[in-house]
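Student: Just need the structure, nothing else, for what follows:
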Amino acid sequence: MTQSRGRRRFGILVPFTNTNIEPDMVLLRPDGVSLHFARMGGYDQDEIPDADQMHGLGAADLTEPLHLLQGVRPDV
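Tutor: Coordinates of the predicted model:
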């Protein structure tokens, strides 16, 4: 039986509009790694993001989502 926790904790920031990354990361997760996600600001999910929207996402205040991830003391 493989262990799903204990070796490393990965903290991952995800735009709130991204519905693909969590299941993809679960499929790619090595044994012994636990995944911890926090949502951050995003862009209009009904539009294909342009350079301005992506720049805005990069400039978003990450204080709150990073604070939430700190609670699990991620290794990465």
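Student: When you work out contacts or count neighbours from here on, use the C-alpha atoms and nothing else.
Tutor: Will do.
Student: Which parts of the chain are helices?
Tutor: When assigned using DSSP state H, the helices of the chain occupy the ranges 21-28, 51-58, 63-70.
Student: looking at those helices, which is closest to residue 40?
Tutor: Between residue 40 and the helices of the chain, the tightest spacing by C-alpha to C-alpha is seen for helix 63-70, at 6.1 Å.
Student: Now that closest one: buried residues?
Tutor: With burial defined by 16 or more other C-alpha atoms under 10 Å, the residues of helix 63-70 counted as buried are 65-66, 69.
Student: So what touches that helix?
Tutor: For helix 63-70, the external contacting residues (C-alpha atoms under 8 Å, 6 or more residues apart in numbering) are 11-13, 36-40.
Student: For the comparison step, fold the sequence that follows:
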Amino acid sequence: MTNPADAGLTVKAMMEEHVRLMGEIHATQAQLLRTALQRQRDTVATAVTNVAQKIEGQTADFLAIVGQFSNEI
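Tutor: Next comes the predicted model:
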């Protein structure tokens, strides 16, 4: 026959394991979120840098054209 105190200890052990596992899941999910957010920041930074470089290149081309035009006047 099962001792009622054993049932209480079993439930306590189960709850302790559950809390531990939930902590592990939370830590894993938090790390996944941190990684995804960092990737998003990196993507935005790269995209903005690429746009700025493209604009800078177009500005250099424009200045070259204007300089050539002004030299011909």
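Student: TM value for the aligned chains?
Tutor: Taking TM-score structural alignment, normalised by the length of the second structure as the basis, the two superposed chains have a TM-score of 0.20; 23 aligned residues with a C-alpha RMSD of 2.8 Å.
Student: possible to save the buried residues of helix 63-70 of the first structure as JSON lines with distance to residue 26 of the first structure?
Tutor: Formatted as JSON lines, the entries for the buried residues of helix 63-70 of the first structure read as follows, by distance: C-alpha to C-alpha, whole Å:
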{"residue": "65", "distance to residue 26 of the first structure": "20"}
{"residue": "66", "distance to residue 26 of the first structure": "20"}
{"residue": "69", "distance to residue 26 of the first structure": "17"}
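Student: Among the residues you listed, find me the one that's closest to residue 27 of the first structure.
Tutor: Comparing these against residue 27 of the first structure with C-alpha to C-alpha places residue 69 closest, at 20.9 Å.
Student: residues near the nearest residue to residue 33 of the first structure once chain neighbours are set aside, how many?
Tutor: Among residues not flanking residue 33 of the first structure along the chain, residue 8 sits closest, at 4.8 Å (C-alpha to C-alpha, 6 or more residues apart in numbering). Around residue 8 of the first structure there are 17 other residues, counting by other C-alpha atoms under 10 Å.
Student: Quick check on the contacts of helix 63-70 of the first structure: which are buried?
Tutor: Burial by neighbour count, 16+ other C-alpha under 10 Å: within those this picks out 11-13, 36, 38-40.
Student: Mark which of those are part of strands, please.
Tutor: Assigned to strands by DSSP state E, the following of these qualify: 11-13, 36, 38-40.
Student: Can you add distance to residue 56 of the first structure and give those back as JSON lines?
Tutor: What follows is these, written out as JSON lines (distance: C-alpha to C-alpha, whole Å):
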{"residue": "11", "distance to residue 56 of the first structure": "22"}
{"residue": "12", "distance to residue 56 of the first structure": "19"}
{"residue": "13", "distance to residue 56 of the first structure": "15"}
{"residue": "36", "distance to residue 56 of the first structure": "24"}
{"residue": "38", "distance to residue 56 of the first structure": "18"}
{"residue": "39", "distance to residue 56 of the first structure": "15"}
{"residue": "40", "distance to residue 56 of the first structure": "12"}
